[in-house]
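Enquirer: Below is the sequence, then the predicted model.
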Amino acid sequence: MTSVSLYWRIFGLNALVLGAATALLLWAPVTVSVPVLLTEAVILVGGMGVMLVANAALLRIGLAPLDRVTRLMATVDLLRPGQRLPVRGGGEVAELVSTFNAMLERLEKERAASSARALLAQEAERRRIAVELHDEVGQSMTAILLALKQVGDEAPAPLRGEIQQVQEITRASLDEVRRLVRRLRPGVLDDLGLVSAVTSLATEFATHTGLRVHRRFGADLPTLDNGTELVIYRVAQESLTNVARHAEARSATVSLYREDDRVVLEVTDDGRGIGAAHEGAGLRGMRERALLIGATLDVTPVARTGTRIRLAVPAVRKQS
């Protein structure tokens, strides 16, 4: 059955009301006097009121989906997929809603694909930079340390103290380079697994920021594929970085556990809370990584003060 369009429904209702008014004037004992009598004015005003109410009701019902589309268009975020409008009835309005939902689905898929390509390129670039830092800069600084030690052993006593100071500065710089390499390319993740990598990350974070970092790991964590483990590690890394930069916290807790058919990462702090601030590049980057593996990311305030970042990942086991 072909549905009647909104245009013809409005036109038909107006034609019905005007036709009824015309028939009433033609065949009913209703006349309009000059001057107009009170009863005639009541009939005319009442008829006009009925027509206006009927038109308003039809427009309200017929155009309500357009209002919902407008509100969703103003608030839709492709990093929070699944936002759709219900399709009710038929006609061009229902077709518009269906087309809008299909457009959202297509945009979400395209956004996920483009984000995946960008994140893979970013990880490849990080690996390249880490290798260059390790192989070129790290080895060069190691050679400088060996040369300084040899010079220090042969130098006269008055110069040895200054050479030792240069050695300490070079050694500290080498340690910083190694730390950057670990941040760019978490080799412990490939060698020892996710729990060891997150443990190392939390320990290093506490050492360099002075914050207390508590760790809570479940005992029944499944073995995940490399891409999923990397996303969990990067979200934990970015979450702790946000705590250090913005939260003004004294401590943070990193939890990793299994919940039904999902692996959950939680990073909670006791800082000033997220409030009504807009999400920055860090949080949006985490959402893009979550979409890459079909996970969900929630950022919520905790009791009194602080923020909780929760990443729920489907527990798909590593392919052997």
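Expert: Yep, that arrived. Everything numeric in this text was worked out from a predicted model, so none of it was measured.
Enquirer: only C-alpha atoms for contact and neighbour calcs from this point on.
Expert: Will do.
Enquirer: in this protein, which helix has the most residues?
Expert: Ranked by residue count, the top helix of the chain under DSSP state H comes out as helix 91-132.
Enquirer: Check which helices and strands that one sits against.
Expert: Using 3 or more C-alpha pairs under 8 Å, 6 or more residues apart in numbering; DSSP states H and E as the contact criterion, the secondary-structure elements in contact with helix 91-132 are helix 6-27, helix 38-75, helix 157-184, helix 281-292.
Enquirer: Comparison target below:
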Amino acid sequence: MSLFWRIFVMNASLLVVAAALLLSPWVTISAPVLPDEAIVVTAGVLAMLAADACLFRYGLAPLKQLSQAMARVDLLNPGARPKATTQLEMAELVHTFNAMLDRLESERATSSARVAAAQEAERRHLARELHDEVGQTLTAVLLQLKWLADRAPMELREDLHAAQETTRESLDELRRIARRLRPGVLEDLGLASALRALTADFRTAGVTVRYQLDAGLAGLAPEVELAIYRVAQEALANAARYSHADRIDLELRHQMPGVVDLMVRDNGHGLRDAAEGSGIRGMRERALLIGARFVIDATPEGGTAVRLRVPTTAGAEQ
């Protein structure tokens, strides 16, 4: 029965019952109305209103459930769908809403893939520019400072050596930035070597980073390796920069056949009900691109744990 006819039948039933009671010998109306009759009529009206409210609440309950489901929709956490009911209009409305969600999630996945590809292309371009242009310029400056320091008077050599060290540190930092923008180790040596090099970069910042990488992680698709690397990179950066952690654990393991788990835990001050920033949203979008499950939560010690569960074969259980 459609929603219109359900509501019509509910109200019609109440009116028929009220009319039957008025025509019955148990309810009589005098002129003028007696106090007892006024009480009976008032009680009847209140009872009809209460019954009408209950029936409407029951009849429109699927609309409220659908409204709540709409409010919970998050395209970064896809898959949740409201269930269709037996009511005709409600079933059609739920099916239409679910079809819209399917289309939005598909379009978002496509646009996110394009944005990610554009970002990686821009990162490679910036890394080349930094390495080829700025890096070569700093190298030339370093050589010129060395040449000047070898020929300068003794009273100027200390200052020139200090300028050399500053330039050398700037060149090293520039190379680290270029490596983060374009992980050449990932392309040349694979995911495990890239993650080791990534943890080494954070050790130089005074953070203790321990890693455990399972053997036999080769064979992952390039886009999967890149997504895992970027999530690990962002998780390490967040732990060092925002959580003020001094110890970070990174694990990449085969938890079950067809599934690879990335876990990054720290001993920082945790999320503290902070709103998700662009970094966490970026990790969620990268997880969506490869069909992975992304979870971020607090550890029992008060730190933060980032987990990425990646299916490596079709039909792997997530």
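Expert: Structure received. What you see is a predicted model; the values in this text were computed from it and never measured.
Enquirer: ok, back up a step: residue 212 of structure 1 is nearest to which of the helices and strands packed on helix 91-132 of structure 1?
Expert: Nearest of these to residue 212 of structure 1, taken as C-alpha to C-alpha: helix 157-184 at 19.4 Å.
Enquirer: ok, and for the closest one, which residues are buried?
Expert: 160, 163, 167, 170, 171, 174, 177, 178, 180, 181, 182, 184 (16 or more other C-alpha atoms under 10 Å).
Enquirer: At the geometric centre of structure 1, which residue do we find?
Expert: Nearest to the mean C-alpha position of structure 1, by C-alpha atoms, centre = their mean, lies residue 287 at 3.4 Å.
Enquirer: Now for the counterpart of that one in structure 2: which residues touch it?
Expert: In structure 2, the residue matched to residue 287 of structure 1 (TM-score structural alignment) is residue 284. Remark: with contacts taken as C-alpha atoms under 8 Å, 6 or more residues apart in numbering, residue 284 of structure 2 is in contact with 76, 294.
Enquirer: same question, the one 5 residues further on
Expert: For residue 289 of structure 2, the contact set (C-alpha under 8 Å, 6+ apart) comprises 109, 112, 113.
Enquirer: quick one: what's aligned to the first one in structure 1?
Expert: For residue 109 of structure 2, the aligned position in structure 1 is residue 112, judged by TM-score structural alignment.
Enquirer: and its match, how many neighbours?
Expert: In terms of burial, residue 112 of structure 1 registers 22 neighbours under the definition other C-alpha atoms under 10 Å.
Enquirer: what's near enough to touch it?
Expert: Taking C-alpha under 8 Å, 6+ apart as the definition of contact, the neighbours of residue 112 of structure 1 are 288, 291, 292.
Enquirer: so how far is residue 187 of structure 2 from the aligned residue in structure 2 for residue 18 of structure 1?
Expert: If you follow residue 18 of structure 1 across to structure 2 using TM-score structural alignment, you land on residue 15. Summarising the geometry, the distance separating residue 15 of structure 2 from residue 187 of structure 2, computed by C-alpha to C-alpha, to the nearest Å, is 77 Å.
Enquirer: now do residue 283 of structure 2
Expert: With distances taken as C-alpha to C-alpha, residue 283 of structure 2 is found 20 Å from residue 187 of structure 2.
Enquirer: Looking at those two, which one has more neighbours?
Expert: Relative neighbour count places residue 283 above the other of residue 283 of structure 2 and residue 187, with 24 against 14, counting by other C-alpha under 10 Å.
Enquirer: Can you tell me, leaving aside adjacent residues, what's nearest to the more buried one?
Expert: Computed as C-alpha to C-alpha, 6 or more residues apart in numbering, the closest residue to residue 283 of structure 2 that is not its neighbour in sequence is residue 231, at 5.5 Å.
Enquirer: What residues does the counterpart of residue 55 of structure 2 in structure 1 make contact with?
Expert: Here residue 55 of structure 2 is matched to residue 58 in structure 1, going by TM-score structural alignment. When contacts are counted by C-alpha under 8 Å, 6+ apart, residue 58 of structure 1 touches residue 10.
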